[in-house]
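**Student:** need a structure here:
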Amino acid sequence: MKRARILHAGRDQWAELIDGDSALRLADGTVVAAADAEWLPPVTPGATVFALGLNYADHNAELGFAKTQATPLVFLKGHATFVGHNGASPRPADANQMHPECELVAIIGTPARNVTRDEALAHVSGYTVACDYAIREYLENYYRPNARVKNRDATTPIGPFVVDAADIADPQALVLSTKVNGVEVQHGSTADMILDIAGLIEYLSGFMTLLPGDMILTGTPHGVHFVSAGDEVVCEIEGVGRLVNKVVADQ
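**Tutor:** Sure thing, here's the model as predicted:
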């Protein structure tokens, strides 16, 4: 099943995708054409959102860092940073080094505390796609991304929908790609994560309780390409979704 969060009749509602993803059915049975939907980020209000830096060896090498890290580089994201499918992300006027990062997102479905990696994926309810823009002019420390790089308003498109975990046979065998104005600028596989999803859940649940709705953005493969206002960015993950976003000038 695929579920999306949309704005309809002035209300924030969850809907199920039907008819080959061409329409959405609301809880009351109302059907909305996907092309007419106003897509919202499929993020549960109040959920904790984790993000990973330097979790792909090829991206680390691209940036001139060690291919592996002793411990995961984890940071948190505020909810204002998210924007839905077909949304717009502002590029600051003083930034020329803003680039998209396609990421698989794991969504927690049941509480997890001190779980082993063998148990970890049983706590995942679904997956979605994120485009976690980085703005390198604001980066103070590559190893600990600061708030101005990863928490600017509307600079993390996410969606379009959540795919049930049962529909993804192996989350560590998915192709990721990013296209800017139709040209591929990122290509990789989730198989290349340094710490896989099960390992990330084991690590995080070892010191805190993960709750339903919590999300883990799992990092990005190699491919740094700076974007400009007016660019269309498409992040796609095999079997999970195709996320479209527009870069606009920050007013």
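**Student:** drop to CA atoms for contacts and neighbour counts, all remaining ones
**Tutor:** Noted.
**Student:** wait, Glu140 sits on Lys150?
**Tutor:** No - applying CA atoms under 8 Å as the test, Glu140 and Lys150 come out as separate, 11.7 Å apart.
**Student:** name the residue in these two with the higher neighbour count.
**Tutor:** In terms of neighbours (other CA atoms under 10 Å), Lys150 is the more surrounded of Glu140 and Lys150; the figures are 23 against 13.
**Student:** the more buried one and Thr178: what is the separation?
**Tutor:** Lys150 is 18 Å from Thr178, where distance means CA to CA, to the nearest Å.
**Student:** and Ala166, that's in a strand?
**Tutor:** No - according to DSSP: H, G, I helix; E, B strand; the rest coil, Ala166 belongs to no strand; its state is helix.
**Student:** how about the helices of the stretch 101-250 of the chain, start to end?
**Tutor:** 117-120, 147-150, 197-205 (DSSP state H, counting those that start in this stretch).
**Student:** what lies in contact with the second one?
**Tutor:** Going back to what we said before, that points to helix 147-150. Lys77, Thr81, Asp132, Tyr133, Ala134, Ile135, Arg136, Tyr138, Leu139 (CA atoms under 8 Å, 6 or more residues apart in numbering).
**Student:** just the buried ones from those residues, in PyMOL syntax?
**Tutor:** Listed next is the PyMOL selection for buried residues among these, using 16 or more other CA atoms under 10 Å:
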select buried, resi 77+81+132+133+134+135+136+138+139
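**Student:** okay if I get the contacts of helix 147-150 as CSV plus distance to Trp39?
**Tutor:** Listed next are these as CSV, based on distance: CA to CA, whole Å:
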residue, distance to Trp39
Lys77, 20
Thr81, 15
Asp132, 17
Tyr133, 19
Ala134, 23
Ile135, 25
Arg136, 28
Tyr138, 29
Leu139, 30
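**Student:** I'd like the structure of this one too, to check against the first:
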Amino acid sequence: MKLLRYRDGGRIRPGLLDGDGQVRDLSDHVDDLDGAALSPQSLGRLAALDPDTLPKVDGAPDLAPCIGGVGKYVCIGLNYSDHAAELGMEHPEHPVVFLKATSAISGPNDDIVQPRGASTTDWEVELGIVIGTAAKYVSEDEAMSHVAGFCVLNDVSERDFQMRLGGQWTKGKSCDSFGPMGPWLVTRDEVADPHALELTCEVNGDRMQHGNSANMIFSLPRIVSHLSQLMTLHPGDVIATGTPAGVGGGRKPPVFLKPGDVLRTAISGLGEMVQTVRSDG
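**Tutor:** Sure thing, here's the model as predicted:
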């Protein structure tokens, strides 16, 4: 299934994308697409519905972040061999982990807003894992059974804040609008091999990133298992699994986003996000 959330006036409603690309409303069957809706039992009930019986949503609705009420947004750094190479860094011995503020989460077509003083805003297309059942001390063999599905993420980063202001990377990762998520949650059963997905990012039509999840240093089961040794992963938690080569800061000379730029981030089978950059003044 491709599950989503869309804006209807001042309310966000849950929806489903049918086989013809038509958005169908799920409000009669689930309150929201959040942690409570992501259990195997809940997803099974939604999968059993006949999409043709669900109300059509007219036009092209304004999509909200595909997951509501995210408790944790956990990021994995330096997880692609080509990205580590472009930065001149060794492969880490263990997954590099940092957190992104959940207040940064935005919809797949919402503007990316550069905060005041920002001049080195960068892009990072990433495969997102969405947790469906609580995971604590799970093995790699059982890790994926705790995953509800996948989505496209962009770990937007203000490099100056990230590197110059000291402390954790979180400072440059958590600005409002720096967590685009969507366009929909693709359930795990629809992704034959999450380690064979093509990731791309274009800026103003120029391709900047083109990678494949096969180049991950740490696999998805390794990531979920590793994190579960450190913290309980709860339904609705989101994990950004790293970005391939081609970020602006890794280019010579570096290239960063400016107001008016248009980003297109996409992952094969998971959809795409298209966003415009603007300044917060």
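**Student:** re earlier: mind checking which of the helices of the stretch 101-250 of the first structure is nearest Glu232 of the first structure?
**Tutor:** The closest of those to Glu232 of the first structure is helix 147-150. By CA to CA, the value is 19.9 Å.
**Student:** adding distance to Tyr127 of the first structure as columns, could you present the helices of the stretch 101-250 of the first structure in TSV?
**Tutor:** Conversion of the helices of the stretch 101-250 of the first structure to TSV gives the following (distance: least, CA to CA, whole Å):
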stretch	distance to Tyr127 of the first structure
helix 117-120	14
helix 147-150	21
helix 197-205	11
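**Student:** nearest to Asn86 of the first structure, of those?
**Tutor:** For the helices of the stretch 101-250 of the first structure, proximity to Asn86 of the first structure was assessed by CA to CA; helix 147-150 is nearest, at 19.9 Å.
**Student:** what's that closest one aligned against in the second structure?
**Tutor:** Helix 147-150 of the first structure lines up with residues 170-173 of the second structure when matched by TM-score structural alignment.
**Student:** and that stretch, how far from the first structure on average?
**Tutor:** Once superposed with the first structure, the aligned residues differ from stretch 170-173 of the second structure by a mean of 1.5 Å; criterion: mean CA distance after the TM-score superposition for the first structure.
**Student:** now do the buried residues in that stretch.
**Tutor:** So, applying 16+ other CA under 10 Å, buried residues of stretch 170-173 of the second structure: Thr170, Lys171, Gly172, Lys173.
**Student:** relative to Ala47 of the second structure, which of these is nearest.
**Tutor:** Distances from Ala47 of the second structure to those, taken by CA to CA, are shortest for Lys173, at 34.9 Å.
**Student:** before we move on, the earlier item: what's the closest of the contacts of helix 147-150 of the first structure to Glu238 of the first structure?
**Tutor:** Asp132 (17.6 Å).
**Student:** aligned partner of the closest one in the second structure?
**Tutor:** Under the alignment defined by TM-score structural alignment, Asp132 of the first structure corresponds to Asp155 in the second structure.
**Student:** what's the spacing between the nearest residue to its match once chain neighbours are set aside and Asn109 of the second structure?
**Tutor:** Nearest residue to Asp155 of the second structure, sequence neighbours excluded (CA to CA, 6 or more residues apart in numbering): Glu124, at 5.0 Å. Distance, Glu124 of the second structure to Asn109 of the second structure, using CA to CA: 16 Å.
**Student:** count of residues packed around whatever residue of the first structure lines up with Leu87 of the second structure?
**Tutor:** In the first structure, Leu87 of the second structure lines up with Leu63, judged by TM-score structural alignment. When counting by other CA under 10 Å, one arrives at 14 neighbours for Leu63 of the first structure.
**Student:** contact partners for the residue lying closest to Ala33 of the first structure once chain neighbours are set aside?
**Tutor:** In space, and not counting its chain neighbours, Ala33 of the first structure is closest to Ala23: 4.3 Å by CA to CA, 6+ apart. By CA under 8 Å, 6+ apart, the residues touching Ala23 of the first structure are Leu17, Val31, Val32, Ala33, Ala34, Ala35.
**Student:** and Ala23 of the first structure, how far is that from Lys2 of the first structure?
**Tutor:** Where Lys2 of the first structure is concerned, Ala23 of the first structure sits at a distance of 11 Å (CA to CA).
**Student:** need the overlap of contacts for those two.
**Tutor:** Leu17.
**Student:** so who does Leu174 of the first structure touch?
**Tutor:** Ser189, Thr190, Ala191, Ile237, Glu238, Gly239 are the contacts of Leu174 of the first structure under CA under 8 Å, 6+ apart.
**Student:** kindly report the same for Thr178 of the first structure.
**Tutor:** Per CA under 8 Å, 6+ apart, neighbours of Thr178 of the first structure: Pro100, Glu101, Cys102, Glu184, Val185, Gln186, His187, Val233, Val234, Cys235, Glu236.
**Student:** tell me which residue of the second structure lines up with it.
**Tutor:** Using TM-score structural alignment, Thr178 of the first structure lines up with Cys201 in the second structure.
**Student:** can you report how many residues lie near the nearest residue to that match once chain neighbours are set aside?
**Tutor:** The shortest distance from Cys201 of the second structure to any non-neighbouring residue, by CA to CA, 6+ apart, is to Thr265 (4.4 Å). Neighbour count of Thr265 of the second structure, defined by other CA under 10 Å: 26.
**Student:** wait, Thr265 of the second structure touches Glu272, no?
**Tutor:** Yes - at 5.5 Å, Thr265 of the second structure counts as touching Glu272 under the criterion of CA under 8 Å.
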